[in-house]
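Engineer: My questions concern the predicted model and sequence given below.
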Amino acid sequence: MNDSPPVALTSDAAVPKGAHAVVTGAGRGIGTAIAEQLVRDGFAVTLLGRSRGPLDALAEVLGPPASVCVCDVTDSAAVTRAFAALPTVHVLVNNAGQAESAPVSRTTDALWQQMLAVNLTGTFHCTRAVIDGMRAVRWGRVVNIASTAAQRGYPYVAAYAAAKHGVIGFTRSLALEVATAGITVNAVCPGFTDTDMLTRSVDNIVQKTGRTPEQARAQLAALNPQQRFIAPAEVASAVSWLCSAGAASVTGQIVSVSGGEVM
């Protein structure tokens, strides 16, 4: 039995009092679950997204710890303006994303650029807007929501997978860049998660293969060794931990929330 006293966290590991988090793509799915969890964790949370309606509805449920910011993360100038109007950001969760499928031979330039813009460039825009502020207070958490598509790839989503692979590269590089500044940078990679995005994937399989919705869902769930879909709250729990004082030494990591699909 080890009777040694617990090791104290370093003083700069503690979450700052009144810490402020921004969650992009907060109006639905994983983003909503993350925002809800961070409010429970005691953060003031800015809900950021393109559509005000879902953000306002969520803010009403969450109460005063939550506020709304309408912004398109693909618009560099809009992101700069939006973040300049916010208080210091201690936690940034880059969750805004979009997935569209097509064989490479039918992937248009527009589709390719859209997948990069939303999933990768938007992550860059928002992170660039907050990183100097985190440096100034010498505390920060950047959590990028990627995908198992960034770890293993899937057919017919080459543009999406390429963008999410880029998110992982960005995560690892930035983690090293700010390692001595009290800032951690990590990525969370959910497997197929029970959200609107999953519903669209199922609809796409049904349309293109003639399978029933039940068969399509079973096909996707079978990729998870646990034979199930991930719940948004499970992704939110991983984000919560990465934003905690106890994860101060965890940086540059790619956390797969996928039931063992990626090891």
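Structural biologist: Perfect, I can see it now. Numbering: from 1, shown residues only.

Engineer: contacts, neighbours, all on C-alpha from now
Structural biologist: Fine.

Engineer: How far off centre is stretch 136-145?
Structural biologist: Put simply, stretch 136-145 sits 13 Å off its chain's centre (C-alpha atoms, centre = their mean, to the nearest Å).

Engineer: swap in stretch 65-72?
Structural biologist: Worked out by C-alpha atoms, centre = their mean, stretch 65-72 lies 16 Å from the chain centre.

Engineer: what's the answer for stretch 37-45, then?
Structural biologist: 16 Å.

Engineer: outside of that stretch, which residues touch it?
Structural biologist: For stretch 37-45, contacts defined as C-alpha atoms under 8 Å, 6 or more residues apart in numbering pick out 18-23, 35, 62, 65-67, 233, 236-237, 240.

Engineer: Closest one to Leu111 out of those, please.
Structural biologist: Of all the contacts of stretch 37-45, Val23 has the smallest distance to Leu111: 24.7 Å, by C-alpha to C-alpha.

Engineer: Which elements pack onto the helix or strand where that closest one lies?
Structural biologist: Here Val23 sits within strand 20-24, counting by DSSP states H and E. With contacts defined as 3 or more C-alpha pairs under 8 Å, 6 or more residues apart in numbering; DSSP states H and E, the packing partners of strand 20-24 are helix 29-40, strand 44-49, strand 91-94.

Engineer: how about the ones you listed in TSV, adding mean neighbour count and distance to Val104?
Structural biologist: Listed next are those as TSV, based on neighbours: other C-alpha atoms under 10 Å; distance: least, C-alpha to C-alpha, whole Å:
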stretch	mean neighbour count	distance to Val104
helix 29-40	22	28
strand 44-49	25	29
strand 91-94	27	26
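
Engineer: In addition, the following structure is provided for comparison:
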Amino acid sequence: MTGRGVLLAGATGALGHAIAHDLAGAGYRVAVHAHRRAEAARALANELAGTGHLVVQADLADAGQADAAIGAVARAWGDLDHVVNAAWPTVPAAPVAETDDAAMDAGLRGYRAHAHLCRAAVPSLRRTRGSVVFLGGALSTRLHPGLGQFGAVKAAAATLTHVLALEEGTSGVRANVLSLGRIGVDAADDLAESDPVFAALDRIGDLRRVLPLPTPRDVASAVRWLISDESVAVTGQTITLAGGERV
């Protein structure tokens, strides 16, 4: 049991839910973050093993709300040990020639949220020699028609994470990206079930994947390893979890 505290952004999604349960089961205190789904966040926090869990509601794309979220955790726990960012807005699929400001703004909100979260958390992480894990996407490097906006902003946030590792390494802060391909989630959470662009991408992936689809539990296990002392020498890295598919 670690007793360390983790702020989990985007905790109410399918991956966040699995990560929260995994970390709590390993003895971490979890600050369950949600933007709009406060009731779902409270329900999740109540389900978690152990004690000391929090619910944090904030629009992390707003700098003031990101600061307030970190402040709320600090008041409850003291300094934060780790940040895991599993939050990302829905970015509409569209060819580059048809991209509009709404699609760009959706993706840029995800980037801003990650940047604000990192900035707000760094002073605390320096004191705890903590870490950041960003759930990136294989579409940052695996190009596919119609998904340029999604891949571009994920790539921007991943680059920011790598630079954070470079800048803060002397303070003992680590920062890594877990780059996800197709994950075996329920149909209700699966974009391939509702978006023909993602469905086409999935058909290509089926031909290139050598292992079964990773599950949310696999993602959670990888996150837990990345924030643990077992990965103390790992920083500034992108680890791809895509069932062996080359991306």
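Structural biologist: Okay, I see it. Here the structure is a predicted model, which is why all the values come from computation and not from measurement.

Engineer: Fetch the TM-score of the aligned pair.
Structural biologist: TM-score for the superposed pair, counting by TM-score structural alignment, normalised by the length of structure 2: 0.89. Supporting figures: 239 aligned residues with a C-alpha RMSD of 2.3 Å.

Engineer: Just the buried ones among the contacts of stretch 37-45 of structure 1, please.
Structural biologist: Among those, the ones that count as buried by 16 or more other C-alpha atoms under 10 Å are 19-23, 35, 62, 65-67, 233, 236, 240.

Engineer: Skipping its backbone neighbours, what lies nearest the corresponding residue of structure 2 for Ala85 of structure 1 in space?
Structural biologist: Superposed on structure 2 with TM-score structural alignment, Ala85 of structure 1 falls opposite Ala72. Closest residue to Ala72 of structure 2 apart from its sequence neighbours, by C-alpha to C-alpha, 6 or more residues apart in numbering: Val56 at 7.6 Å.

Engineer: In structure 1, point out the residues matching stretch 141-149 of structure 2.
Structural biologist: So stretch 141-149 of structure 2 sits over residues 151-159 in structure 1, by TM-score structural alignment.

Engineer: Give me the distance between the two termini of that stretch.
Structural biologist: End-to-end span of stretch 151-159 of structure 1 (C-alpha to C-alpha, to the nearest Å): 14 Å.

Engineer: Show me which positions of that stretch end up buried.
Structural biologist: 151, 153, 156-159.

Engineer: ok so, going back, what about the residue nearest to Ala72 of structure 2, is that helix, strand or coil?
Structural biologist: When classified by DSSP: H, G, I helix; E, B strand; the rest coil, Val56 of structure 2 comes out as strand.

Engineer: Gly42 of structure 1 too?
Structural biologist: coil.

Engineer: Looking for the alignment partner of it in structure 2.
Structural biologist: Checking TM-score structural alignment: Gly42 of structure 1 goes with Gly27.

Engineer: Could you check how many residues crowd around its match?
Structural biologist: By other C-alpha atoms under 10 Å, the residues close to Gly27 of structure 2 number 16.

Engineer: Just give the closest residue to it, not the sequence neighbours.
Structural biologist: Closest to Gly27 of structure 2 by C-alpha to C-alpha, 6+ apart is Met1, at 4.2 Å.

Engineer: For the stretch 101-250 of structure 1, which segments count as strands?
Structural biologist: Ranges of strands within the stretch 101-250 of structure 1 are 140-145, 183-190, based on DSSP state E, counting those that start in this stretch.

Engineer: which one of the ones you listed lies closest to Ala129 of structure 1?
Structural biologist: strand 140-145 (11.8 Å).

Engineer: so the closest one versus strand 20-24, what angle?
Structural biologist: Counting by axes from the mean of the first three to the mean of the last three C-alpha atoms, to 10 degrees, strand 140-145 of structure 1 lies at 20 degrees to strand 20-24.
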